[in-house]
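In: Okay, predicted coordinates and the sequence, questions at the end:
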Amino acid sequence: MHKLGLFLALMPLILSLNACSGRSRGNTTSKLDTIKSRGKLICGVSGQLPGFSFVKANGEYAGLDVDVCRAIAAAIFDDPKKVEFRNLNAKERFTAVQTGEVDILSRNTTWTISRDTSVGLEFAPVVFYDGQGIMVRKNSNIKKLEDLKGKSICTQTGTTNEQNLADQMRQRGINYKPLVFEDVNTTFTTYEQGRCQAVTSDRSQLVSRRSTLPKPDDHSVLDLVISKEPLAPAVVNGDSKWFDVVKWTIYGLINAEELGVNSQNVTQLANGSNPEIKRLLGTEGDLGKGVGLTNDFVSRIIKHVGNYSEMYDRNLGKNSDLKLERGPNKLWNQGGILYAPPFR
């Protein structure tokens, strides 16, 4: 058959295949659609880290990572309680996202290039800028890394902490004995029992876990930072619709603080005269529609959970047991590096 004739004969089939392909792409189900249909968000957390995610005596989850998930549930359902929390250790957390066991990982996880490109994750904006430190007993006379020569150091497997410590010690030519565990509780229990002379983790985690030791004042976090640890939630790669919801929920929390919008004045300001605030809270424009949510989704978040500073203060800052200074987690216009694109 002549080439032109063959092409014309196959044209109906080609058009049919293209149409099917287009329908398939159009019907691709986002995680957001699944969550809405299910009626709740499934959030992977640590569950063992005061300040970030832990279970209180009354059985309720609390912490900054927990509040991030509650903020997302508030954005979607106007109800921060529509979240199911699942405890994950450092080794199993990424698989839980990849397999769809959880919708989001909100578990003091460091954003790195390998995790962003090779593990099938997409990282949302950073919610806590941290750095790795080392905790020792005050009577140990350990003041710097060189004092740890020949000593045992506890850490967790499957974390950047394990790798960072090895890099720093190799760079300085310091021999040490790593004691590596999968479970965070085992890691700190081993340190508490004196089987290792030091324990290393993110500085915020060290402060948090020190508060749970029988005699917290007997321990100190050394005045050194050996790494950058930008902690951020993560979702499965390739779902831009769901990623947008998580991303702009966090940006909404940050922008609300910057604009002075909090849980106490959100209703009043939503009906005020500031056009920037009105766009943020959805009483002007239709920005929420582009995210796949209602236009007032940020208003829902702030009403139920508060802005970023309210979340920080009650979980980690001045209104918490930890009393952590905000440091780099201050807004960009207050000496920190917390920054969010505008709602426009």
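Out: Received, thanks.
In: all contacts plus neighbour counts: C-alpha atoms, from now on.
Out: Noted.
In: Which residues are in contact with the nearest residue to Cys196 once chain neighbours are set aside?
Out: Nearest non-adjacent residue to Cys196, counting by CA to CA, 6 or more residues apart in numbering: Ser152, 4.6 Å away. Counting by CA atoms under 8 Å, 6 or more residues apart in numbering, Ser152 touches 176-179, 195-198.
In: Try it again at 6 Å.
Out: 177-178, 196-197 (CA atoms under 6 Å, 6 or more residues apart in numbering).
In: for Phe343, same thing?
Out: Here Phe343 is in contact with Leu280 (CA under 6 Å, 6+ apart).
In: quick one: secondary structure of it?
Out: coil (DSSP: H, G, I helix; E, B strand; the rest coil).
In: and the gap between it and Asp116?
Out: Between Phe343 and Asp116 the distance, using CA to CA, to the nearest Å, works out to 26 Å.
In: follow-up on the earlier one: distance-wise, check the residue nearest to Cys196 relative to Asp218.
Out: 18 Å.
In: now swap in Val126 and tell me
Out: 32 Å.
In: do Asn58 as well
Out: 29 Å.
In: can you give me the helices for this protein?
Out: Along the chain, counting by DSSP state H, helices occupy 3-26, 31-38, 64-77, 93-98, 113-117, 160-172, 184-192, 203-210, 240-258, 266-270, 275-281, 287-291, 297-304, 308-315.
In: Looking at Asn58 and Asp218, which one has more neighbours?
Out: When Asn58 is set against Asp218 and neighbours are counted by other CA atoms under 10 Å, the residue ahead is Asp218, at 12 against 6.
In: Please name the residues that touch that one.
Out: Contacts of Asp218 by CA under 6 Å, 6+ apart are 137-138.
In: alright, now check it against this:
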Amino acid sequence: MRKILSTAIVSTSMLVAATAQAGTLADVKSKGFMNCGVSTGLPGFSNTDDKGEWKGIDVDTCKAVAAAVFGDASKVKYVPLTAKERFTALQSGEVDLLSRNTTWTLTRDTGLGLNFAGVNYYDGQGFMVSKKIGVKSALELDGATVCVQAGTTTELNLADYFRANKMSYKPITFDTSDQTASAFDNGRCDVLTSDQSQLYALRIKLKNPSDAEVLPEVISKEPLGPVVRQGDDEWFNVAKWSLNAMITAEELGVSQANVDDMTKSTNPNIQRLLGVTGELGTKLKLNNDWAYKIVKQVGNYGESFERNVGTGSPLKIQRGINALWNKGGFLYAPPIR
């Protein structure tokens, strides 16, 4: 009996492993679209516009993967998820890719059966207050009531920061970022804490945005990026290199406006990126023009940043550490060769 049971367990394990390896890429191709988990509405990252169309840096990551797989960035079904729902939705297969301002941590990378495919925005947690309370530093927040989103690293960082600085606070938790912003706007809390990018995004939703200010302290590292399930290397590679292609395109000066002309470039790095030479697409089980399709339909990383959160957007965030490595930032993609 033990031998039969042991054989059954081994067989089941092999089946699960085989299923994971067969994986998402084949499933996505078969159904003809990709399910992408996004936020319930965060301007600049994943949010619907007046026409009901999804926009944002995280949305562009979804579109880039769809462009690579199908040659069509529109082949995406967006699934809005709260912070509490996001990991379960990915683990269960409800979504194929999670691209929802999610922080890469050791615990999430090792304990949830998930893999982060890179960083599409380097962030850090901060605090937003009403100007009328006269606070200029987070170190003046002893005894404050703080609105915070549940199920996030933000909650943990908040506790760590106040404990380390021997301050007390009263947390009020909400499921969505919009709920935290609404509570802050209606005076239910003195402070709203979140990633700084979210604070700027949420401030423009307030009744009087100019009445609120973001304090200077940044209390954490928040590398945000797309996430896939572990045990599915094919899909992991597609997600990872789709993001890398956008970063590489910016570095090489390849944009939506000039990508067709760039196919005639004699630069071997550009030729490989756009599939003019080599067979790199086949290594990803994609067409060789996979990266060309990304740049043509979505743009390079810099274009995505500028239109969604940069100086050309309502958020007007400076590139800062999200600039390319050769322009003083952190963005660096491995070679496409």
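Out: That came through, no problem. The shown structure was predicted, so the numbers you read here are calculated from the model rather than taken from an experiment.
In: TM-score of the superposition?
Out: TM-score of the superposed chains, computed with TM-score structural alignment, normalised by the length of the second structure, equals 0.94; 326 aligned residues with a CA RMSD of 1.8 Å.
In: re earlier: just the buried ones out of the contacts of Ser152 of the first structure, please.
Out: Taking 16 or more other CA atoms under 10 Å as the criterion, what is buried in the contacts of Ser152 of the first structure is 178, 196-197.
In: Specify which member of the residues you listed is nearest to Thr187 of the first structure.
Out: Cys196 (9.6 Å; CA to CA).
In: Gly93 of the second structure matches what in the first structure?
Out: Correspondence of Gly93 of the second structure to the first structure, assessed by TM-score structural alignment: Gly100.
In: quick one on the thing from earlier: please produce JSON lines containing the helices of the first structure, extended by mean neighbour count and distance to Lys228 of the first structure.
Out: Compiled in JSON lines, the helices of the first structure are given as follows (neighbours: other CA atoms under 10 Å; distance: least, CA to CA, whole Å):
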{"stretch": "helix 3-26", "mean neighbour count": "11", "distance to Lys228 of the first structure": "39"}
{"stretch": "helix 31-38", "mean neighbour count": "15", "distance to Lys228 of the first structure": "31"}
{"stretch": "helix 64-77", "mean neighbour count": "26", "distance to Lys228 of the first structure": "19"}
{"stretch": "helix 93-98", "mean neighbour count": "19", "distance to Lys228 of the first structure": "20"}
{"stretch": "helix 113-117", "mean neighbour count": "12", "distance to Lys228 of the first structure": "13"}
{"stretch": "helix 160-172", "mean neighbour count": "16", "distance to Lys228 of the first structure": "10"}
{"stretch": "helix 184-192", "mean neighbour count": "19", "distance to Lys228 of the first structure": "20"}
{"stretch": "helix 203-210", "mean neighbour count": "21", "distance to Lys228 of the first structure": "11"}
{"stretch": "helix 240-258", "mean neighbour count": "22", "distance to Lys228 of the first structure": "20"}
{"stretch": "helix 266-270", "mean neighbour count": "17", "distance to Lys228 of the first structure": "34"}
{"stretch": "helix 275-281", "mean neighbour count": "21", "distance to Lys228 of the first structure": "31"}
{"stretch": "helix 287-291", "mean neighbour count": "17", "distance to Lys228 of the first structure": "31"}
{"stretch": "helix 297-304", "mean neighbour count": "28", "distance to Lys228 of the first structure": "29"}
{"stretch": "helix 308-315", "mean neighbour count": "22", "distance to Lys228 of the first structure": "20"}
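In: Tell me how many other residues crowd the nearest residue to Tyr122 of the second structure once chain neighbours are set aside.
Out: Leaving aside its chain neighbours, Tyr122 of the second structure sits nearest to Pro223 (4.6 Å; criterion: CA to CA, 6+ apart). Counted with other CA under 10 Å, residues neighbouring Pro223 of the second structure total 17.
In: Tell me who's in contact with Ala333 of the second structure.
Out: Asn244.
In: Next one: the residue nearest the centre of the first structure from Gln171 of the first structure, what distance?
Out: Among the residues of the first structure, Pro233 comes closest to the average C-alpha position under CA atoms, centre = their mean, at 2.8 Å. Applying CA to CA, the value for Pro233 of the first structure to Gln171 of the first structure is 31 Å.
In: Out of the contacts of Ser152 of the first structure, which comes closest to Leu41 of the first structure?
Out: Pro178 (37.7 Å).
In: The second structure: which residue goes with that closest one?
Out: Match for Pro178 of the first structure (TM-score structural alignment): Pro171.
In: Now distance to Val83 of the first structure too, for the helices of the first structure, in TSV please.
Out: As requested, the helices of the first structure are arranged in TSV below (distance: least, CA to CA, whole Å):
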stretch	distance to Val83 of the first structure
helix 3-26	28
helix 31-38	10
helix 64-77	7
helix 93-98	16
helix 113-117	25
helix 160-172	28
helix 184-192	24
helix 203-210	24
helix 240-258	14
helix 266-270	23
helix 275-281	23
helix 287-291	20
helix 297-304	13
helix 308-315	17
